[in-house]
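Asker: After the sequence you'll find the predicted model.
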Amino acid sequence: MIAVLAATAVGLLSAFLPFTPAEPYLMAAVATTGTPPVALGVAAAAGQTTGKLLIFLGTRGAIRSPWLRRRLTRHTPGTPRPPGRWGTMLAGPKAAGARLVEVMERPRQATGMLLVSAVTGFPPLLATSVYLGRTPLRPVAFAATCLLGRTIRFVAIALMPRLAGY
C-alpha cells in the first residue's frame, strides 16, 4: 500500500518536475517490493494525470487573466528582423512544427496527439499540456486521455522488471 501511495506521489511530482521521472521509480519499486506492477503503474498514472490537469487548467486560467492579456498585447517598439534562410525554411507552411500546431488546434486531433504524447513522451507531455490549455479541448477529455495514455506507458514500464525475471 505504501508503494502505491508513493507511486502516486512520484507521479504527481514528476508532472511538474521533468527531471524526476516516474519510470525509474516504478521499475525499482517492482523489482524490490511485492507490489503488483499494474497497481503501481495505475497509481503513478493517476498522480501524473492530476498534475498535468493542474498545468492544463492553470495555463487556461493564466491565458484568461487580465494581467497576462495586457502583457501579451503590448506593442513592442522596432520591427522584427527577417528570419533568414533557415528560419524561413523551418517556419514554412510545410514545416513539421507548423503541422503539429495545426493538428493540436482541433479538439479531435488534439485528443489523438495528447494520447500519443502521453504514451510515448513525444512531444513532451508537459509542453502538450501547456499548449492544449489554450485550445477548446474540454478538461474531462484532457484528463481521460492523459490518464489512458499514462496508464498504458506506466503499466508497460512497471511490467518490464517482471518480464526480465526480477
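Answerer: Cool, the structure landed.

Asker: going forward, measure contacts between C-alpha atoms and count neighbours the same way
Answerer: OK.

Asker: Enumerate every residue touching the most centrally placed residue in the chain.
Answerer: The C-alpha lying nearest the average C-alpha coordinate of the chain belongs to Leu125 (CA atoms, centre = their mean; 1.9 Å). With contacts defined as CA atoms under 8 Å, 6 or more residues apart in numbering, the neighbours of Leu125 are Lys52, Leu114, Ser117, Ala118.

Asker: adding another structure so you can compare the two:
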Amino acid sequence: MLSWLSIMSAAFGVSVLSAVLPLISIELFIVALMLNKPETSWWQLALVVASGQILGKLLYYFVGRGTVGLPKFLHREKKPSGRWARRLDGFRSACHDRPVWTTGVLLTSSFVSLPPFVAVSVVAGVARVPLRLFIATGLAGRFVRFSLVASVPGVLGAWWF
C-alpha cells in the first residue's frame, strides 16, 4: 500500500520532469493516478503537481533571463542587433508598461497552454517579467488546470456508475 507521502513525492517528481521534458504528459499521469488511487485528494495532488511544474519551468525562465547558461552548441555566435534587438526591447517595455496584459498572457498560457507554457516561460525570462509575477500566475493557472484534470475521473465515475 502506497502512503500519501510516496504518492505525492512521485507526483512531484513526475511533474518536475514533465515540466523540463514536455514530451512527458503530466495530465495522463494525473488521470492514471486518480483512477488507480481514487481516495487521493484532488486538490492536494493539483497543488503538488502545480508546484513541481513551476519549479521545472523556472529552469526555462532563468535560461530566458540569461541566469542559467546553455550548452555551448546552443549558443548564438553574436547578440541580436538591429531590428531584432529593437523588437526585443519593445517587447520588454510592453510587458512592463502593460502589467495586466502580461498577467493575462501568463495566466492563460499556464491554464490553457496556448501559447505553450514552456515557450512563455522562456519569453517571460527574456522580457524580464518579475519572478514573483511569473510564479504567482503560473501557480494559479496550473493549479486550476490540474484541479480540473484530477477531478474529472471522480466526476465521470460518479456520473456514469
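Answerer: Thanks, I have it. Just so it is clear, the structure is predicted and the values come from calculations on it, not from any experiment.

Asker: Just the TM-score for the two chains, thanks.
Answerer: After superposition, the two chains reach a TM-score (TM-score structural alignment, normalised by the length of the second structure) of 0.77; 141 aligned residues with a CA RMSD of 2.9 Å.

Asker: The residue nearest to the centre of the first structure and Phe56 of the first structure, how far apart?
Answerer: Distance, Leu125 of the first structure to Phe56 of the first structure, by CA to CA, to the nearest Å: 11 Å.

Asker: Kindly report the same for Val103 of the first structure.
Answerer: Val103 of the first structure is 18 Å from Phe56 of the first structure, by CA to CA.

Asker: the more surrounded of the two?
Answerer: The neighbour count for Val103 of the first structure versus Phe56, taken as other CA atoms under 10 Å, is higher for Phe56 (25 against 16).

Asker: Now the alignment partner in the second structure of that one: which helix or strand?
Answerer: Using TM-score structural alignment, the partner of Phe56 of the first structure in the second structure is Tyr61. Assigned by DSSP states H and E, Tyr61 of the second structure belongs to helix 42-65.

Asker: Can you give me the buried ones in the helix or strand following that helix?
Answerer: Downstream of helix 42-65 of the second structure, the next assigned helix or strand under DSSP H and E is helix 83-97. Under the neighbour-count criterion of 16 or more other CA atoms under 10 Å, helix 83-97 of the second structure has Leu88, Arg92, Cys95, His96 buried.

Asker: of all those residues, which comes closest to Lys72 of the second structure?
Answerer: Among those, Leu88 lies closest to Lys72 of the second structure (CA to CA), at 22.7 Å.

Asker: picking that back up, tell me which residues touch the match of Phe56 of the first structure, please.
Answerer: Taking CA under 8 Å, 6+ apart, we find Tyr61 of the second structure in contact with Ser121, Val122, Val123, Ala124, Gly125, Val126.

Asker: any idea how far the fourth one is from Leu17 of the second structure?
Answerer: In other words, Ala124 of the second structure. In this view, Ala124 of the second structure and Leu17 of the second structure are 20 Å apart by CA to CA.

Asker: Compare those two and say which is more crowded by neighbours.
Answerer: Taking neighbours as other CA under 10 Å, Ala124 of the second structure and Leu17 compare with Ala124 leading, 25 against 20.

Asker: Please say which position in the first structure that one maps to.
Answerer: Residue pairing (TM-score structural alignment): Ala124 of the second structure is matched to Leu132 of the first structure.

Asker: Brilliant, that's me finished.
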